[in-house]
Each structure stands twice: as structure tokens, then as C-alpha cells.
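**Q** All I have is the shape, not the residue letters:
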């Protein structure tokens, strides 16, 4: 199996039921013949850099998947025909992928990012409290 990353931008004003139906359809296509979703991110509704089909906002989805080339072609075909999808792009990341190893790697990256964010927040809080003490010392 090959590893792919897919970014899909759907219309922002879609009802939740219709959106979940579309997402389920995409995941079914990916999962055909043993394909697997390694990681799925929903970035939510964001402002587009430029209007697409008179839409200024889009609902972003990012998938990291392990599947075969046939499933990717079918997914791309379905995304092009779907009127509620504004833009999509699928790129190949690797020719061979071990799904469990990749999931562990992504989990470690997420934990490291969370740790860095916590350290940055702690440093910011310390610098703010130090600045507040200096302000009182000046009085």
C-alpha cells in the first residue's frame, strides 16, 4: 500500500448531516480493498485566500491514508463530481507504508508538539508574572 495525503475543501454552509454523509462516502472509498485512514483532521471552517464559486469560506479536511492507486483515482473522480467540494488535492507521500509504524510516528509528533506548546505557555506565564513583579517594584 502507498501513503497519500488528501486535502479537501467543502462548502462551509453545508448542513451537518450532509457533511457527515460526504465524509463517510470518502472514507468508504479509501477503505476499499484494505485501505486505511491513518490520520484524519478536520480544520473546520476557514476563510479562503480567494473566492471559489462565489464562496469565501470553506470547511477543510486533511486525510493521511494508506490505500492503493485505484482507490485514489476513484476518490479524485468522486471529489471532482461532487458539487459541494470546492477544491481537493491528493499527493503521494510514500510508495510503501507500515500503517502501525506511521500511526506511532504521528502520535509521537503530536505529543512533542503538545509538550512544546505547554512549555511555551509556561514560559509566557513566567515572563508575565516576572513583569508584573517588576512593575510593583518600580512603585
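**A** Arrived safely. Fair warning: this is a prediction, and the values are worked out from it, not measured in the lab. Numbering: from 1, shown residues only.
**Q** hey, let's count contacts and neighbours off CA atoms from now on
**A** Noted.
**Q** helices and strands around the strand or helix carrying residue 24, which ones?
**A** Element membership of residue 24, judged by DSSP states H and E, is helix 16-31. If you count contacts as 3 or more Cα pairs under 8 Å, 6 or more residues apart in numbering; DSSP states H and E, helix 16-31 packs onto strand 36-52, strand 55-67, helix 69-81.
**Q** How about that helix, which residues are buried there?
**A** Buried residues in helix 16-31, defined by neighbour count with 16 or more other Cα atoms under 10 Å: 19, 22, 26-27, 29-31.
**Q** Check it against this one:
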């Protein structure tokens, strides 16, 4: 099955538990449609570069999935209809990276950048 990475932003006035329950809700949507969530992360409340629906901040969540295209389309459709979700992004990848995402790594654990000329 194809591999995907999903990021979505939820409204800032939700509690942390409500934002994490959104991850669980959309994970069950994928699993009900013959897909599976390989990993999910809650990145917390972050400041956005610009306002979306009069919100300056949002709850960020990240999921890696192994699901057929119709399951991903159904999840995206439900995300667009959900009033708490402001933005979504889904990317098809060739392989999932091992370990936590870059957002969850500490600065000491990140690989060094190469020199600029």
C-alpha cells in the first residue's frame, strides 16, 4: 500500500486532550477503511506565520500512514468537514523515516547542517 504523511492544524481554543482525540478519530477513519497509522505525534500549540480564520496559533498534529488512496481521500474529506480542523496537508512518500519527526527532535539530536558557501 502507498505510504503517506499527514499534518493538520486544529483551532487554538481546543484543549490538548481534544486535539489529541482528533488524531485518534482520524486514525480510526483510516483503520476502518483498510489502512493503518504507523505513527502519530502531537506537536502542540504553535504560532502560525499568518492568521487563519482569525486564529494566530493552532494545535499541530502529524501522522504517518500506510493506507489505500480511498481511505486517505475519506479521511481528508472528513477533515475538511470538521469544524475544528483549519488546514490539512497530505504527502505521498516513498519510505517512512525512522524515529521521531524533526519537530520532536531536540536541537542536539538533529544532524548538523552542511557549510554554506
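**A** Everything's here; your move. On a predicted model such as this, the values are computed, not experimentally measured, just so you know.
**Q** Tell me how the two chains score on TM-score.
**A** The TM-score (TM-score structural alignment, normalised by the length of structure 2) is 0.77; 108 aligned residues with a Cα RMSD of 2.7 Å.
**Q** any idea how far the helix holding residue 24 of structure 1 is from the chain center?
**A** Computed by Cα atoms, centre = their mean, to the nearest Å, the chain-centroid distance of helix 16-31 of structure 1 equals 15 Å.
**Q** Residues touching it, excluding its own?
**A** The contact list for helix 16-31 of structure 1 (Cα atoms under 8 Å, 6 or more residues apart in numbering) reads 36-37, 65, 67, 71-72, 74-75.
**Q** Turn those residues into TSV, including neighbour count and distance to residue 43 of structure 1.
**A** Formatted as TSV, the contacts of helix 16-31 of structure 1 follow (neighbours: other Cα atoms under 10 Å; distance: Cα to Cα, whole Å):
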residue	neighbour count	distance to residue 43 of structure 1
36	20	20
37	19	16
65	26	17
67	24	22
71	17	24
72	21	22
74	14	24
75	20	20
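**Q** could I get the residues you listed as JSON lines with distance to residue 13 of structure 1?
**A** Shown next, in JSON lines, are the contacts of helix 16-31 of structure 1 (distance: Cα to Cα, whole Å):
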{"residue": "36", "distance to residue 13 of structure 1": "28"}
{"residue": "37", "distance to residue 13 of structure 1": "25"}
{"residue": "65", "distance to residue 13 of structure 1": "26"}
{"residue": "67", "distance to residue 13 of structure 1": "30"}
{"residue": "71", "distance to residue 13 of structure 1": "28"}
{"residue": "72", "distance to residue 13 of structure 1": "26"}
{"residue": "74", "distance to residue 13 of structure 1": "25"}
{"residue": "75", "distance to residue 13 of structure 1": "22"}
